[in-house]
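Trainee: Predicted model follows, preceded by the sequence.
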Amino acid sequence: MNAPARRPEIIVYASRWCPYCRAAFALLDRKGVAYEVLDVDEQPALWNEIDARTGRDTVPQTFIDGQHVGGYDDMAALDRAGGLDPLLFPKAPG
């Protein structure tokens, strides 16, 4: 019997005022995956963390199991190319 598939850790740096953040949440919600939101409005020091991890100064910035997949446009393009689902739904070894 195969082990159940592992759920990846998904982290989204975001602002509640950002329309691209809401679009990223909607995409992840449509996929039916759970994610953690790191709110830069509540924790402004996160901007430094975003810059250190990505070299970018915009939100959203999404990480799946530590892999930076970018902002909303990047994530949507990855989805259109068929590359997002393998990150969100990794196959169980077996």
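Mentor: Nice, I can see it.
Trainee: from here on, contacts and neighbour counts on C-alpha atoms
Mentor: Fine.
Trainee: Kindly confirm whether my reading is correct that R56 touches W47.
Mentor: No: with contacts counted by C-alpha atoms under 8 Å, R56 stays clear of W47, the gap being 9.2 Å.
Trainee: Who has more neighbours out of those two?
Mentor: W47 (19 against 15; other C-alpha atoms under 10 Å).
Trainee: Spatially nearest residue to the more buried one (excluding sequence neighbours)?
Mentor: V40 (6.6 Å; C-alpha to C-alpha, 6 or more residues apart in numbering).
Trainee: Below is structure B, check it against A:
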Amino acid sequence: MYATGVCPYCLMAERLLRAKGVADIEKVRVDLEPARREEMMQRTGRRTVPQIYVGDRHVGGYDDLAALDRAGGLEPLLAA
């Protein structure tokens, strides 16, 4: 997950993933490593954080993650 230290949506995404049983969340802090923000924008086409990946699949931001969960698609993705 691409994130910053002060992003409330990053914290909400982390909370949701932990509630689903994800113990290890790899965070890339784009506020501490500005070059990684460029990497994030190249990979995702987006400028805002969080940008969440489950494995190699780009899920999107927090709203996308929450919508995926509401639609019942998050748990199967995490289980794969």
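Mentor: That came through fine. This is a predicted model, so every value here is computed, not measured.
Trainee: With both chains overlaid, what TM-score comes out?
Mentor: Overlay of the two chains. TM-score (TM-score structural alignment, normalised by the length of the second structure): 0.94; 79 aligned residues with a C-alpha RMSD of 0.7 Å.
Trainee: which residue in the second structure lines up with the residue nearest to W47 of the first structure?
Mentor: Using TM-score structural alignment, the equivalent of V40 of the first structure in the second structure is V30.
Trainee: okay, now its match: neighbour count?
Mentor: For V30 of the second structure, using other C-alpha under 10 Å, the count is 19.
Trainee: For it, give its distance to V49 of the second structure.
Mentor: 9 Å (C-alpha to C-alpha, to the nearest Å).
Trainee: Determine the residues that are contacts of both of those two.
Mentor: The contact sets of V30 of the second structure and V49 overlap at 2-4 (C-alpha atoms under 8 Å, 6 or more residues apart in numbering).
Trainee: Three-state assignment for the aligned partner of M41 of the second structure in the first structure, please.
Mentor: Per TM-score structural alignment, the equivalent position to M41 of the second structure in the first structure is D51. Using DSSP: H, G, I helix; E, B strand; the rest coil, the structure places D51 of the first structure in helix.
Trainee: Contacts only, for the residue lying closest to D51 of the first structure once chain neighbours are set aside.
Mentor: Nearest non-adjacent residue to D51 of the first structure, counting by C-alpha to C-alpha, 6+ apart: D57, 5.8 Å away. Each residue near D57 of the first structure by C-alpha under 8 Å, 6+ apart is listed here: 47, 50-51.
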